[in-house]
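Novice: Sequence isn't available, so here's the structure alone:
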């Protein structure tokens, strides 16, 4: 089986970063344990047989959409695919759907007998498009077990029948789409039972040389020996813009949104494996690292002494860094002792109404002493970056400006930089369903536009073109020149 990351497409003026999500190391670990010959090929960066500079990041390929394509060409993809029986192509992020479907059509036309499998929240939410592009099956949930069942069925028959597999959608012999939802008993509740991720199958040396992880701030041109890991899955919060809010009991994915943890020993074993590969920078990708705060504190203390630089760019909720609404020094000290260096703070909004309606009411911003938190985090030596979301369907111009003013205050307290993102109602999230129902876009929307720098909806209180101008203005006004200059060095080429 081949697990294929497609080439990346990037708008001119945005930073191109390899995908390298954890989906493939996790799946590859399960397949390898099952005796499957599995390879991961990242068509964005290639492997040792591909050039790493001229054809990739310095000379992107223009696309008809106006985007640019980073990675190997179609001929190279077909050359790699030729030796494999099953090809898996994940589709987690909607704005990369175009390249996923392009690869599927390309492979289907050249190799009509190969089995094509996809998965990820975007694929699950866009089944008709994926089957029209040539996919045979789409995994609807966490797929370490499902992918092994698919392999067993392909081994059994030249004309596989997926009807007995749960957590899958497929096209039957008559051309009808069949859906077998994930059951609660299909969900892995004890995460220690998951196979160890096959990080060694990734193009690590290339990632380290390119040094463009999906977040964080690092010196351009300097090798960064990094990897990603998760110590938990799910989240105690169910924010309307997040796929987790749709991953509950009775959904196609099953209740995988429920917060679940790996044991301390399992996490330490994974860290040891990464260190053996030469990794010295780890990105924690948990959706809520401190979702169980006592467990989080215990784990952080056990990680101390591991000798790693750790960044959390995804899942430390601000409420978990507070105690009685002020900085929780016990947690901050444990984070610093464990090696955390950069932390993203998801402020989301400067408006309590928006927080309550769209973000699980997870932080009372009128009570929280954010100044004490930021000051304390800087005293512990963290680089801290704030994330702010603008442009909910019913958000007023005044509320948007309130969020921007909040970011300015946070910068005055010591925040290192602020990121402003336009709300994206991604397929699979409750916000997507509400946006369709509210006439904010149609179901045949352009997936290429579904990214955090574009106004993705129409008929919002603040018009799309105004939102994009406000977001750009806020980023330039709030951030300091040094940070902006560092970001500009990574922009995608325009010719």
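Specialist: Arrived safely, thanks for sending. Nothing here was measured: the structure is a model prediction, and the numbers come from that model.

Novice: use CA for all of it now, contacts and neighbours both
Specialist: Fine.

Novice: Relative to its centre, which residue of the protein is most distant?
Specialist: residue 174 (35.3 Å; Cα atoms, centre = their mean).

Novice: any idea which element it lies in?
Specialist: Assigned by DSSP states H and E, residue 174 falls within no helix or strand.

Novice: Endpoints of stretch 78-85, how far apart?
Specialist: Taking Cα to Cα, to the nearest Å, stretch 78-85 runs 13 Å from one end to the other.

Novice: Relative to the whole chain's centre, how far out is that stretch?
Specialist: 27 Å (Cα atoms, centre = their mean, to the nearest Å).

Novice: Presented hereafter is structure B, for comparison with structure A:
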């Protein structure tokens, strides 16, 4: 069967191009493409972002990055083949929800005979639980919404399209019939992740990503790829969507399988830099040590970076970071979330403050760049709580922390706090700069002030690191996201100026 997979545009909040508009490779979609191809389906990919990554234009209240809609529809028409070939549309990023809805509406009007399937992203904190947005998708013309892991459910859904009775036996699939929504929650997870085919990156316009010279993680090489070495997270953080989409289940690929993928893309595409996008890759410290050993034993000359905010304080063995650095690890993002123990308790987030300080010192000694991520504005957070966060950031800066990221809390659909705040008109407004929040100005001032203080502390405690940042910026060999983010924002503003 012929199928088409669509990765939507990226939406950018014009008032904050520093925090929004981050470039994410569509990893889940690439896994789905590999699975469908393995089942014998003819897979076409239209990557609305990657195929026109330097095209930015005004669209409603956002800047939209990617292909013009008519060009995308023209590509669909050129696919030819079966006039009833299914279309999978990836709802991978919450802020880009309206872009996904726009594509869905246009496709349903132009290609009404082709089944339209919306696909959930379960492996990112910037995603959302699609069950909470079913009315939006069905109103826009979706025939099915596929939730949970898609590699096995996607092929099963294709087999069931011609049989309503078979459709009723599937889990993780929702559809609308006679005005009523039917379906069931996902029932289980893929346990043997090593059995999955590597993502089908050969079907995607990778050059469109590489020409940007920026990504979610700091880019040093000319070519790079993301990796998912594990899935899920065992922690119940109430501000996060992951407990809903992964049920606090964590599963991992073997170290050998991960190293094999690194070697595969190194040989096939010349990739020497990998960005690990796992929700929490360090849950099993022994596996991290094994991965380091596998990379060294295989003689792989590469760098790898943990870019999505792992729970680093889990690590207890004194030589783990040394082994990681020796195997090419050059960057680790961790997520303390708050310097206030009371706020962490309310969040449901365990964290060992002192352990993270010592690990930051170790990363500094080993030459591993470090980031600490914090959520500010959590419900009932006080000025005193935020003062504790700022105090802890200073301790981290003294220990050698390279950068800090502060995200203003937003009620992500699927998180425990979804519904705790009102005032937004669209799910796309649920960014980490939620200007609609009544306390946004207060929190934004706190964020700016904390960033400024962090830079001053960095200058005080580790001046060489701070003074090196302009050189990394100018050479586009970014060691941290703080060096890369201004470049990304300036690039986007320039492309927006080029496409009035």
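Specialist: Happy to help now that I have it. The structure presented is a predicted model; accordingly, all values stated were derived computationally and were not measured.

Novice: care to give me the TM-score?
Specialist: The TM-score (TM-score structural alignment, normalised by the length of the first structure) is 0.85; 451 aligned residues with a Cα RMSD of 2.3 Å.

Novice: quick one, helices of the stretch 301-450 of the second structure?
Specialist: With helices called from DSSP state H, counting those that start in this stretch, the stretch 301-450 of the second structure shows them at 320-326, 341-347, 353-366, 383-399, 440-461.

Novice: Nearest approach to residue 251 of the second structure belongs to which of these?
Specialist: helix 320-326 (20.5 Å; Cα to Cα).

Novice: gap between the residue farthest from the centre of the first structure and residue 360 of the first structure?
Specialist: To residue 360 of the first structure, residue 174 of the first structure is 44 Å away according to Cα to Cα.

Novice: was I right about residue 237 of the second structure contacting residue 248?
Specialist: No - look at residue 237 of the second structure against residue 248 with Cα atoms under 8 Å: they stay out of range, at 9.6 Å.

Novice: quick one: which of these two has more around it?
Specialist: residue 237 (22 against 14; other Cα atoms under 10 Å).

Novice: which position in the first structure aligns with the more buried one?
Specialist: In the first structure, the residue matched to residue 237 of the second structure (TM-score structural alignment) is residue 239.

Novice: List the contacts of its match.
Specialist: 245, 358-360 (Cα atoms under 8 Å, 6 or more residues apart in numbering).

Novice: Tell me the most packed of the residues you listed, by neighbour count.
Specialist: Busiest of those [other Cα under 10 Å] is residue 245, holding 23 neighbours.

Novice: burial count for the closest residue to that one other than its chain neighbours?
Specialist: Spatial nearest neighbour of residue 245 of the first structure, chain neighbours left out: residue 238 (4.3 Å); criterion: Cα to Cα, 6 or more residues apart in numbering. Using other Cα under 10 Å, residue 238 of the first structure is surrounded by 23 other residues.

Novice: picking that back up, among the helices of the stretch 301-450 of the second structure, which comes closest to residue 414 of the second structure?
Specialist: Nearest of those (Cα to Cα): helix 341-347, 14.7 Å.

Novice: Mean per-residue distance, that closest one versus the first structure.
Specialist: Compared with the first structure after fitting, helix 341-347 of the second structure has a mean deviation of 1.2 Å; criterion: mean Cα distance after the TM-score superposition for the first structure.

Novice: what residue of the second structure matches up with residue 37 of the first structure?
Specialist: By TM-score structural alignment, residue 37 of the first structure lines up with residue 42.

Novice: Report how many residues lie close to the residue lying closest to its match once chain neighbours are set aside.
Specialist: Take residue 42 of the second structure and drop its neighbours on the chain: the residue closest to it by Cα to Cα, 6+ apart is residue 2, 4.6 Å away. As a burial measure, residue 2 of the second structure scores 19 neighbours (other Cα under 10 Å).

Novice: coming back round to it: got a markdown table for the helices of the stretch 301-450 of the second structure, with distance to residue 57 of the second structure too?
Specialist: Below are the helices of the stretch 301-450 of the second structure laid out as a markdown table (distance: least, Cα to Cα, whole Å):
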| stretch | distance to residue 57 of the second structure |
| --- | --- |
| helix 320-326 | 41 |
| helix 341-347 | 38 |
| helix 353-366 | 41 |
| helix 383-399 | 37 |
| helix 440-461 | 26 |
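
Novice: among those, which is nearest residue 424 of the second structure?
Specialist: Of all these, helix 440-461 comes closest under Cα to Cα, at 12.4 Å.

Novice: which other helices and strands contact the closest one?
Specialist: With contacts defined as 3 or more Cα pairs under 8 Å, 6 or more residues apart in numbering; DSSP states H and E, the packing partners of helix 440-461 of the second structure are helix 383-399, strand 403-408, helix 463-475.

Novice: let's see 10 Å
Specialist: strand 369-376, helix 383-399, strand 403-408, helix 463-475 (3 or more Cα pairs under 10 Å, 6 or more residues apart in numbering; DSSP states H and E).

Novice: picking up where we left off before, residue contacts, the match of residue 37 of the first structure?
Specialist: For residue 42 of the second structure, the contact set (Cα atoms under 10 Å, 6 or more residues apart in numbering) comprises 1-4, 33, 36.

Novice: Next: residue 273 of the second structure.
Specialist: So residue 273 of the second structure contacts 219-226, 262, 266, 301-305, 328-330 (Cα under 10 Å, 6+ apart).

Novice: Name only those of these that count as buried.
Specialist: Among the contacts of residue 273 of the second structure, those buried by neighbour count (16 or more other Cα atoms under 10 Å) are 219-226, 262, 266, 302-305, 328-330.

Novice: Distance check, the residue farthest from the centre of the first structure against residue 437 of the first structure.
Specialist: Between residue 174 of the first structure and residue 437 of the first structure the computed distance is 33 Å (Cα to Cα).

Novice: what's the spacing between residue 390 of the second structure and residue 438 of the second structure?
Specialist: Look at residue 390 of the second structure and residue 438 of the second structure: by Cα to Cα, they are 22 Å apart.
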